[in-house]
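A.B. asks: can you look at this prediction? I've put the sequence above it.
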Amino acid sequence: MSTVAPIRAEAASLVSVSKIYGSFAALRSVSANFPVGSATVILGENGAGKSTLLRTVAGLISPTRGNATVFGEPPHRQRNRIAYMSHSTMLYDELTAMENLTYFAKLHRGDGCACVGSPEMALRAVGLDPTLTRPVGQYSQGMRQRASLARVLQTDPELLLLDEPFSNLDVSSAAHLVELLADFRTWPVPGGGARTLIFTTHQASLAEPLAERTLSMRQGQIVDISTRGSR
């Protein structure tokens, strides 16, 4: 008897999305689906549209044309299920990692978002000591990236969006970050489901062990979509 493979729900979906700034098209009629539980890397050179696509999924910018949804709704309605980490660490250099995370946790609570994990738990999850008294401004780049990841992980996201997370990292730090992200995908989701990861990079070799799907972009368009088995 033949069986039919179950249809995976979409964590995020873009349908004919364009983003226009004056005479410049950052995205040009982009359509893509990101299944729940998948790990997708978006590859492309600077200016290809990777960051704009990610920020659209995060609900930080609105499409000029087309439609973006997260878990079947406009992204802003699902913000408590999304976490976005930009290529800038967005941390205060004069504060410790613990002070940074505590501050951002208070901001999220005031914004209607639940911080399920404590700052201490989030820091330990990325291998940082929450009692460390050194300010973030004195951290190595790898430590700063881990602290930045802890900042977004403490919101317990179902959909994690990372913009150039491996930028300026040495080989060892990049490998450690890959391990942390692989571990994140195994975290249980309250009520069932699975964690979804979408990240951008221009370093394909770093994405290989982590991503099941690859979207390649050029000049605001997706020019190729492949899966791990087909690459």
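C.D. replies: Okay, I see it.
A.B. asks: CA only for contacts and neighbour counts going forward, please
C.D. replies: Fine.
A.B. asks: right, and residue 14 touches residue 30 too?
C.D. replies: Yes - when contacts are counted by C-alpha atoms under 8 Å, residue 14 is listed as touching residue 30 (6.7 Å).
A.B. asks: what helix or strand is the most centrally placed residue in the chain located in?
C.D. replies: Central residue of the chain (C-alpha atoms, centre = their mean): residue 161, 1.4 Å from the mean position. Per DSSP states H and E, residue 161 falls inside strand 159-163.
A.B. asks: swap in residue 174?
C.D. replies: Per DSSP H and E: helix 171-184 holds residue 174.
A.B. asks: before we move on, the earlier item: verify the contact between the residue nearest to the centre of the chain and residue 87 for me.
C.D. replies: No - counting by C-alpha under 8 Å, residue 161 does not reach residue 87; the two are 10.8 Å apart.
A.B. asks: give me the element the nearest residue to residue 16 once chain neighbours are set aside is part of.
C.D. replies: Closest residue in space to residue 16, ignoring its immediate chain neighbours: residue 29 at 4.2 Å, by C-alpha to C-alpha, 6 or more residues apart in numbering. Take DSSP H and E as the rule and residue 29 turns out to sit in strand 24-35.
A.B. asks: quick check: buried residues in that strand?
C.D. replies: Residues of strand 24-35 classed as buried by neighbour count (16 or more other C-alpha atoms under 10 Å): 25, 26, 27, 28, 29, 30, 31, 34, 35.
A.B. asks: any chance of TSV for those residues, columns distance to residue 226?
C.D. replies: What follows is those, written out as TSV (distance: C-alpha to C-alpha, whole Å):
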residue	distance to residue 226
25	24
26	22
27	20
28	20
29	19
30	16
31	14
34	13
35	14
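A.B. asks: okay, one more to line up with it:
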Amino acid sequence: MIEVNELSKTFGSVQAVKEVSFTAKDGEITALLGDNGAGKTTSIRMIAGILTPKTGSILVDGHNVREQRRHIGILSDAKGLYERFTSRENMYYYASLMNIPRQEIEKNIANAIKLLEMEEIIDRRTKGFSTGQKMKVLIGRLLAFQPKNLLLDEPTAGLDVMATRRLRSVLRNLKDAGHCIVFSTHVMQEVEQLSDSVIVMHAGRSLIQDSVPGLYGRTGQRSMEEAFVQIVEGAIHV
């Protein structure tokens, strides 16, 4: 479980995040929905402990985020792989940095191979991989050390239709296994199909948190796009 309270972050004279608050529960997929510049990526990087907030607090499973790094996995883009390593070597190396026992890593990698259908690429060097293949390895890298809390920044960016569908299936399986999953997106369809809870963000602020049906009920709309626009434009009291 991730609890974010009054989080703010400034870069020079630019306030990127302004008093963002939300809760992401275990066994649920929580979406940070907003346009570019809404503060989604900065918020995720603060939750991951990569950036230090100016103000506010972050609790992960009831503890300060700095004490819980072992229990947080972040996927930020399709970069960061060692191209001279195979998929398996990338996954093993990353998990070993978390001081996971060898046998546990090997078991986790075997499970990830099946879950992500990586049999054809697991022992290939990652140089020249497609975006979808790289995404598989990056997700597999997280699964190799089994963090309870997963943070994904625009996870479907650059993926084709089939890769996107597989990713959705993987995230649902992880949700059913009890993981707390937070992902950022500007794609309304992703929110509608994946999310148990949605935080609408705009200009660095969290405007509202509710389920998809709850947002429809509040706005009187029948599509996420129309509900989002109405919330951002301030047509309802949030």
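C.D. replies: Done, it's in. As the structure is a computational prediction, the values presented were derived from the model and not from experiment.
A.B. asks: TM-score for these two?
C.D. replies: After superposition, the two chains reach a TM-score (TM-score structural alignment, normalised by the length of the first structure) of 0.85; 212 aligned residues with a C-alpha RMSD of 1.9 Å.
A.B. asks: residue 93 of the first structure: what secondary structure?
C.D. replies: coil (DSSP: H, G, I helix; E, B strand; the rest coil).
A.B. asks: wait, doesn't it sit right on residue 135?
C.D. replies: Yes - between residue 93 of the first structure and residue 135 there is a contact under C-alpha under 8 Å: 6.2 Å.
A.B. asks: could you find the closest non-adjacent residue to residue 174 of the first structure?
C.D. replies: residue 166 (5.8 Å).
A.B. asks: show me where the first structure has strands.
C.D. replies: With DSSP state E, the ranges of strands along the first structure come out as 10-21, 24-35, 39-43, 65-70, 82-85, 159-163, 196-201, 213-218, 221-227.
A.B. asks: as a markdown table, these with distance to residue 150 of the first structure would be great.
C.D. replies: Compiled in a markdown table, these are given as follows (distance: least, C-alpha to C-alpha, whole Å):
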| stretch | distance to residue 150 of the first structure |
| --- | --- |
| strand 10-21 | 22 |
| strand 24-35 | 23 |
| strand 39-43 | 19 |
| strand 65-70 | 22 |
| strand 82-85 | 10 |
| strand 159-163 | 12 |
| strand 196-201 | 15 |
| strand 213-218 | 24 |
| strand 221-227 | 28 |
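A.B. asks: which one of those strands lies nearest to residue 98 of the first structure?
C.D. replies: Nearest of those to residue 98 of the first structure, taken as C-alpha to C-alpha: strand 82-85 at 17.5 Å.
A.B. asks: who are the packing partners of that closest one?
C.D. replies: On a contact count with 3 or more C-alpha pairs under 8 Å, 6 or more residues apart in numbering; DSSP states H and E, strand 82-85 of the first structure meets helix 50-58, helix 141-153, strand 159-163.
A.B. asks: in the second structure, what residues pair with the shortest one?
C.D. replies: Under TM-score structural alignment, the counterpart of strand 159-163 of the first structure in the second structure spans residues 149-153.
A.B. asks: related to what we said a few turns ago, average distance between the strand holding residue 29 of the first structure and the second structure?
C.D. replies: When the second structure is overlaid, strand 24-35 of the first structure sits 1.1 Å from its aligned residues on average, using mean C-alpha distance after the TM-score superposition for the first structure.
A.B. asks: and the contacts of that strand?
C.D. replies: By C-alpha atoms under 8 Å, 6 or more residues apart in numbering, the residues outside strand 24-35 of the first structure that reach it are 8-20, 40, 47-49, 52-53, 65-66, 196, 219-222.
A.B. asks: are any of those buried, and which?
C.D. replies: Of the contacts of strand 24-35 of the first structure, these count as buried by 16+ other C-alpha under 10 Å: 10-14, 17-19, 40, 48-49, 52-53, 65-66, 196, 219-222.
A.B. asks: show me what residue 15 of the second structure lines up with in the first structure.
C.D. replies: So, by TM-score structural alignment, residue 15 of the second structure is matched to residue 25.
A.B. asks: cool, residue 118 of the second structure as well?
C.D. replies: By TM-score structural alignment, residue 118 of the second structure lines up with residue 128.
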